[in-house]
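Novice: Mind looking at a prediction? Sequence and model below.
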Amino acid sequence: MTDTAASCPSDLDNEEPDQPSSAATPTPQHLAPPRMAGAGGGVADKLGNKYELAWAIRHALFCIQDERRSLTLEEIDPELADGSEFTYVNEHGDTSVTQVKRQNNITDHWTIAALRGRGVLAAAARHVAAGREFHFSSMTPSGALRVMAERSRQSADAQRFVKHQLTQKLGETFDELTAANVFGSSERAWQTLRGMWIEVEVEEQLVMTNAMLAEVSLEGATGDLMAVAIGAVLLDNLRTRVTRRELLDALDRYGITPRGAVARRTSHEQVMATTQSWRGTVERELLALPIERQEAADLVDLMTTTRLALVVGAGGGGKSSVLYQAARDLEAQGAEVLAFRLDRRGAFGSTMELGTQLGLSTSPVAALRQAADGRDAFLIIDQLDAVSLASGRLSERYDVIADLIQEATAVDGVRVILACRLFDVENDHRIRKLDARNDVERLTVEPLPEEASANAVSAMGLDPDLLTATQRTLLRSPLNLVLLETIADQPGALNFTSRGSLFEAFWQRKEQTSEERRPGTLFNDVLARIANTASDNQTLSVPVEILGPGDSSSTRGFSPPNRSSRSKMTGSPSFTRLFSTSRSPASGCHDSSRWSNSCAPRSKNCSDARRCGRSSSFSESEIPIGSGQRSSRYLAAQMFASTLRRRWSPSS
């Protein structure tokens, strides 16, 4: 029952348990939930009715997805109607009732005393005793009650629940529930909690998710208008049990029909193209002989028991590779996979705008569910750190990703996998809160086993027995292995002593290759200009017009910068993200008019914290640049070399 009707809390609803109501004090005015001026009486009722209808629309959309489900808004049966706004029956025949309270206007959370005073707890006890699930839906959180309800279902009996599941604060709140004027005993309190589901969702998010769900199953209008039409149908059928058939018959009068096979096929093609584009960016980072990661198999197994997973690891540790291998295995099992990386995105203000950027016709979740057509569906979001407060370029877009996660949890069969650097999990309170959610499982990507690293070195034609202890440690990072592979055929390939000197050797190899292919190309000067412009503008791309006709050869009025000129650009250690050419998510085609890279952050002492700590490599992974090597901006440009050679070669 709960996998369809219950709304999973968003990362904004990972609240701490409430204090006991006996100790509750009025919330300071600046912390209280916003109230509409004069929102008493009729206005408050209308706001409450609007919120209540939005929840009813959500369940009507569940019914449209499966003909075995049914919904009755305003029950005629007095026993079912008591303390309930609507009754929902799922595909297994389980009955649930839902009571909706838009918000608590007294404090910013529901206390036990407030819920008792509103009759919520008494209604819950009656319905659970009768064998029904009781759902309480509100914009105001009731943290302690939600936590206890979840934990009660994990306990075999009341004694174990009290002994093992209750903290001191939760125990104090549970004591209130056992009082004679509430549930009356520990056993009855535990039994009632097991049948309670607490759903917290702000109205705006509720409405947006309804629109997304409408687009998954229906066509004929925009998602928000189709949701409004469903609400009109429900109001026309108060006290009447409706199923998929009745709802579709009524919606047909508005020109709204079930989504057809052509639309599903289009969504499938779009999802495949987006995922293939992401796959291409990962493949460019892989070794010639990729290393199979145990974490990928662990992730596939983990997703059989959870709907939300967070893949965490150090920069350059192979998180994207783990996702790549897991996606491959999930697709082999017949699942639909939509994967993309956030560090390639421009600004987006909604899940619909994000979908458009990805080449989809609608929100990523809606497109994925349409494409799956009943099969298991997995949404893979790579590079979550791109929206991190600690080091992200799009930190203000995190709320959109939170909305996307909320949409996914509201849809049957959709599971979410996110990947993020450990640094950002620990230093962005929003991602840290997401990681702490009860419904999120973390999987940590560890450094490569030494045997796997040694085998990779051997595959490059190098002798792993010659590696020093420091080199062995460095090469447990997949990123460092990729750097080594680039210079493996050069004399002294194993002469590096640090990550910085390894990158230095890589840089020199790129510079040498550029000179061989196009003698006189202003490798350093041109790439530094591109990186500086992208950094100054805080954008993913810069116009090609910043390059002049003399930028491809020293014979056109320029001379290559010498080492002394480069040394003036060195600075304190920092991190840089480096990109290759911009690509269309849908088609994978190169955009020949723009060059892409992210902001190249300043040193850790920079006053602009958003531009610091950004770690990455030539292949869109991450690498810290050692002290005394080159400035972060200067190094940020190096991967444009191959793009510039193509752009300015004689053949073009």
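Specialist: Noted; the coordinates are in hand.

Novice: Only C-alpha atoms from now on, for both contacts and neighbour counts.
Specialist: Will do.

Novice: Now do the strand ranked longest in the chain: which elements does it pack against?
Specialist: Across the chain, the strand with the greatest residue count (assigned by DSSP state E) is strand 414-421. For strand 414-421, the contact count by 3 or more C-alpha pairs under 8 Å, 6 or more residues apart in numbering; DSSP states H and E identifies strand 308-313, helix 319-332, strand 377-382, helix 398-409 as packing neighbours.

Novice: between the ones you listed, which one is nearest to N455?
Specialist: For the helices and strands packed on strand 414-421, the distance to N455 is smallest for helix 319-332, at 17.4 Å, taking C-alpha to C-alpha.

Novice: let's bring in a second one:
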Amino acid sequence: MPFPGGGADKVGNRYELRWTVRQFIRLLKGDATWIHLEPIGAEGERVEFRLGHNDGRIEVHQVKRQQANRAHWTVADLDRVGVLEGVRKHTVDGGADFVFVSTQAPKSLPELRVRAEIAPDFPAFQASLPPELQKDFDDLQYRLFGVNKDFDDLQHPLFGVNNDQQTWRTIRQSRWIAQDERELDDTILALLGAYLTGDPQAALGVLAMFALDAVHRRITPQDLWGELEREGILPSDIARDKNLVVRLRQCREDYLQSQEFTIGGLVLPQTEADTAVAKFRDPTESKSSIFLVGPAGVGKTGVAGQIVQRMAEIGWLVLPLRFDRLDPTQRPVEIGQQLFGREKSPVAILAGLAAGGDCLLVIEQLDAVSVVSGRRPEVFYAVDALVREARAYSNMRLLLVCRAFDLDHDQRLRDLRQQEKIRATSISVGLLDPVQVKEAVAHLGLAPDRLTPGQIELLRLPLHLALLAGMTGGDDSRSLDFVSPKDLYDTFWRRKRTDLLPMPGDQNSFEILLYALCDAINDQQALLAPRGLLPSGDADLDRLVSAHVLVRQGSRIGFFHEGFFDYVFARRFCEMGEPLLDFLRSAEQDLFRRSQVRQILAYRRDDDFDAYLDDLRNCLAAPDIRFHIKKLMIGVVGQVSDPRPEEWAIFKDYLQEWTGRLADSVRSALWSPTPWFRFLHDQGVLATWLASDCSETRTFGFHWLSRMVESEPNRVADLLEGLAGLSQEQDDRVLAVVTWSGAAVFSERIETLFHRLATQPERDWTFTCKAYQGFINTYCYHPNRGGIGVACRALGCWLRLLMKEPGRADLFAHDRETQNVITEHQLAELAKRAPEALVEAAMEPFRELLEHAAVREGAPPFADRIWHPGFQELTHWAPEYLLVSLVDALKQIAVSSPDQFSAAIDRLRRSECRTAHGVLLRALAVESGGLEVFRHRLPGGDLEPVGILV
């Protein structure tokens, strides 16, 4: 019978019970020597248990699942529920390490603990604290010792040491852990699977029941092993099983041999592999997982192969899993059975073999389990379980390889990435560099100088380069006669068929085997098919595998790449002449059909354009074709490189009314591709949209201009210039596009157009001020470096505009519109990021404005109507910020651009205005003694001729 209080609470506290079992595992591993559950008396006050280490250290654990109506624990919360009392009793007074565990994170204590641990002494620790953490440290000190920070010279009556030092030591002896229940369960099951035989769930049940019956007892590892052995659960033999070591090595070799990782034998090192290897090897890297993402065919598997090879070479145990080539299952233990002949999770086997050493789990072809691919979405549950298990091992790193489209559009994969956000970083696999493409083409024995820019762009996709490599040899005169991916696939098909034609069997065995495999894969909706479903003729099959047309995985056969399967399927489908509508109606319109529909449309567009148009019209109009298929078809048309009028005629029908699901899909398909923008511009469609009476159509057109200005600046400029001056409403829309899209960065014509429209005679001063205010704000902070130059030139134009209204900039005019055109921070940004551009654009307009506003009374230097206070006390007055920024910019270019600096100060020297002289003198006050350094560069060698005030 348990005692009242904490012991009785054990039965109802599942979270606390799980945490106790987690500590039992530490005993089983040999990391601890004993655990005492709910000790009676002072040792058990405010803690759940005490745990002893081999070196004599003692830990005490306090578990609080959560608190109501709070997202985290503050220092005050912990004091209120008695946790800090436990810290005082067991750590401050008793010297034990204190561990607090909850599903809710303490607000600041984990960060304080990290800073305390890395600081060599208290002064270094205190110096590292930002104000918010310093406040929490002071609060903790007060609640532990009753000492306020204002009396930190007081000493603790028990220890006789400074309380700052004691609080720092206490923090170093504490750990503050936040772990949700599911993650805790995953960790326990993963560890039990690695260290024990049998079902880890059964072992968890045995240990949990033992904990309930052992309250107030001191437990040793021998007690736990004895209880487990009575239930037939023994220590795992994974680390001693030589067969598992051999199988792990075989898994790695099979993976590396299952894919051609070279281009005609040439390895193309990729920077993404270098980045991943460096992150995995960096002991200071806090993120243990990497998502390797990229579009289809970009070479993700090739990069993953380089990572696997290099990590194995430096001594890591590596287990790569290709989920497009495993038998479908939702249970990790069944994957272990497939690969190792053991009903254990691959994570447990890898962890057991690593025995605490560094290891890497690779989950390849993650997109094969997405609902977007539609092939085996149920297998995601096994992937999810493996990822959660891997988190339990600090020595295990995780590489997840996935197609970017699936990761972005599959909610489950997005959730997985979000869950791993704290632990994971993403690396995007990009296209090959054009230099690499030419190197590979030369390696294949072809002439890289014969490649057109369009061909180089096609070959930057490694899949296309692999197709080119597969069709070289013999007469290569036609190898470079391609303009599209289909051309590459067609030539690859013809070359492989020709090379393999003298087969012992049927002269058509090439087509027979490939089409039979295509049917089997289509029927099973998996990328590998059992050998038994294919025609007899192992010799023919072996030759196709040797020629890298097919791949073999045990007793199953597949195409060398999913893209080639899609091509073969589309080729056969189009040869049979079946309408796409009939095909879709004859089978489930599930997600598996998506890639087939995409490839059929691409193939038929090249092969039979009229049939392709019929497919589009009929499928889009058919009410029984599912929306996701129609949306995909529209997307395929949106991606064509040479839009045709017949395709636009189909799209146009769905844009007659603004609303409608297909109308939205058509607009989305048009949103990004440059070819469609060019086509509709040249057809006059865009100009019609921009002048449309339909506000939605007009708005879409203007937004599209904003999006396309970077890639098509001249066409966008044509359209905007054509609209300017038609009406005030259209001018406002043009100004909005130019101002907020950043269009002027990419086109001088558009920049000029802004200044023309913003300063039209019929516009009032307030309108002009607001136009320049928005324009300067956008371009001052534009991510493209050219934006800062646009902002500088706009400032110069603005200063010239002020010559017409100099009184508006007067301090006493209180003209808010004028003074708000540019802020102090924006001027500081211009001076810091582009001092040369600021001086070039603004110095002469500034000098001209001074001359225009000068009060020519008496002898020079003259005061002026704008800066008459000069550089007196700063008044937070907008024109004064300009003076400060010009000085800062001049000081910077004094070193970086001395010729420009000399020319600028010469213009200032020749001015008859006091404000110009003030800017000059402060600009010369550079650390290197600018007045002397540049005196020899000034005409006349001194400053006296203009009566400058020194």
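Specialist: Noted; the coordinates are in hand. Just so it is clear, the model here is predicted, and its values are computed rather than measured.

Novice: Could you get me the TM-score between them?
Specialist: Overall, the chain-to-chain superposition scores 0.68 on the TM-score scale (TM-score structural alignment, normalised by the length of structure 1); 541 aligned residues with a C-alpha RMSD of 5.0 Å.

Novice: where along the stretch 501-650 of structure 1 do the helices fall?
Specialist: Taking DSSP state H, counting those that start in this stretch as the test, the helices found in the stretch 501-650 of structure 1 are 523-537, 563-567, 632-636, 641-648.

Novice: The last one aligns to what range in structure 2?
Specialist: When you say that, I think you mean helix 641-648 of structure 1. Mapping helix 641-648 of structure 1 onto structure 2 (TM-score structural alignment) gives no aligned residues.

Novice: Now do the buried residues in that helix.
Specialist: Judged by neighbour count using 16 or more other C-alpha atoms under 10 Å, the buried positions of helix 641-648 of structure 1 are 641, 644-645, 648.

Novice: can you list the residues that contact that helix?
Specialist: The set of residues that contact helix 641-648 of structure 1 without belonging to it, under C-alpha atoms under 8 Å, 6 or more residues apart in numbering, is 510-511, 514, 517-518, 523, 527, 552, 580-581, 592, 652.

Novice: make it 6 Å
Specialist: Taking contacts as C-alpha atoms under 6 Å, 6 or more residues apart in numbering, no residue outside helix 641-648 of structure 1 touches it.

Novice: and the angle for it with helix 523-537?
Specialist: Per axes from the mean of the first three to the mean of the last three C-alpha atoms, to 10 degrees, the angle that helix 641-648 of structure 1 makes with helix 523-537 is 100 degrees.

Novice: Which residue, other than its chain neighbours, is closest to G44 of structure 2?
Specialist: Counting by C-alpha to C-alpha, 6 or more residues apart in numbering, the nearest residue to G44 of structure 2 once its immediate chain neighbours are dropped is E38, at 5.5 Å.

Novice: can the helices and strands packed on strand 414-421 of structure 1 go into JSON lines with extra columns for mean neighbour count and distance to S627 of structure 1?
Specialist: Compiled in JSON lines, these are given as follows (neighbours: other C-alpha atoms under 10 Å; distance: least, C-alpha to C-alpha, whole Å):
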{"stretch": "strand 308-313", "mean neighbour count": "23", "distance to S627 of structure 1": "23"}
{"stretch": "helix 319-332", "mean neighbour count": "20", "distance to S627 of structure 1": "26"}
{"stretch": "strand 377-382", "mean neighbour count": "24", "distance to S627 of structure 1": "29"}
{"stretch": "helix 398-409", "mean neighbour count": "22", "distance to S627 of structure 1": "32"}
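
Novice: Which one of these lies nearest to E79 of structure 1?
Specialist: Proximity to E79 of structure 1, assessed across these by C-alpha to C-alpha, is greatest for helix 398-409 (30.9 Å).

Novice: re earlier: hang on, the residue nearest to G44 of structure 2 packs against R50?
Specialist: No - in this structure, E38 of structure 2 sits apart from R50 without contact. The criterion is C-alpha atoms under 6 Å, and the distance is 7.9 Å.

Novice: quick one: the helices in the stretch 801-950 of structure 2?
Specialist: According to DSSP H, counting those that start in this stretch, the stretch 801-950 of structure 2 carries its helices in the segments 816-819, 824-833, 835-853, 878-896, 898-910, 914-924, 930-933.

Novice: which residues touch the second one?
Specialist: Going back to what we said before, that points to helix 824-833 of structure 2. Contacts of helix 824-833 of structure 2 from elsewhere in the structure, counted by C-alpha under 6 Å, 6+ apart, are 881, 885, 889.

Novice: just the fourth one next, same as before
Specialist: For helix 878-896 of structure 2, the surrounding residues in contact (C-alpha under 6 Å, 6+ apart) are 819, 824, 827-828, 831, 835, 901, 919, 923.

Novice: Of the residues you listed, keep whichever come out buried.
Specialist: 819, 824, 827-828, 831, 835, 901, 919, 923.

Novice: thinking again about what came up before, need the helices of the stretch 801-950 of structure 2 in TSV with distance to D566 of structure 2, can you?
Specialist: Below are the helices of the stretch 801-950 of structure 2 laid out as TSV (distance: least, C-alpha to C-alpha, whole Å):
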stretch	distance to D566 of structure 2
helix 816-819	62
helix 824-833	51
helix 835-853	54
helix 878-896	58
helix 898-910	61
helix 914-924	68
helix 930-933	70
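
Novice: I'd like to know which of those is closest to F145 of structure 2.
Specialist: Closest approach to F145 of structure 2 among those (C-alpha to C-alpha): helix 824-833, 45.5 Å.

Novice: Let me know the distance separating the counterpart of G355 of structure 1 in structure 2 from P200 of structure 2.
Specialist: Residue mapping for G355 of structure 1 onto structure 2 gives G336, with TM-score structural alignment as the criterion. Applying C-alpha to C-alpha, to the nearest Å, the value for G336 of structure 2 to P200 of structure 2 is 14 Å.

Novice: sorry, back to before: counting neighbours, what do you get for the residue nearest to G44 of structure 2?
Specialist: The tally of other residues near E38 of structure 2 (other C-alpha atoms under 10 Å) stands at 25.

Novice: residues contacting it?
Specialist: With contact taken as C-alpha under 6 Å, 6+ apart, E38 of structure 2 is in contact with 44, 48-49, 216.
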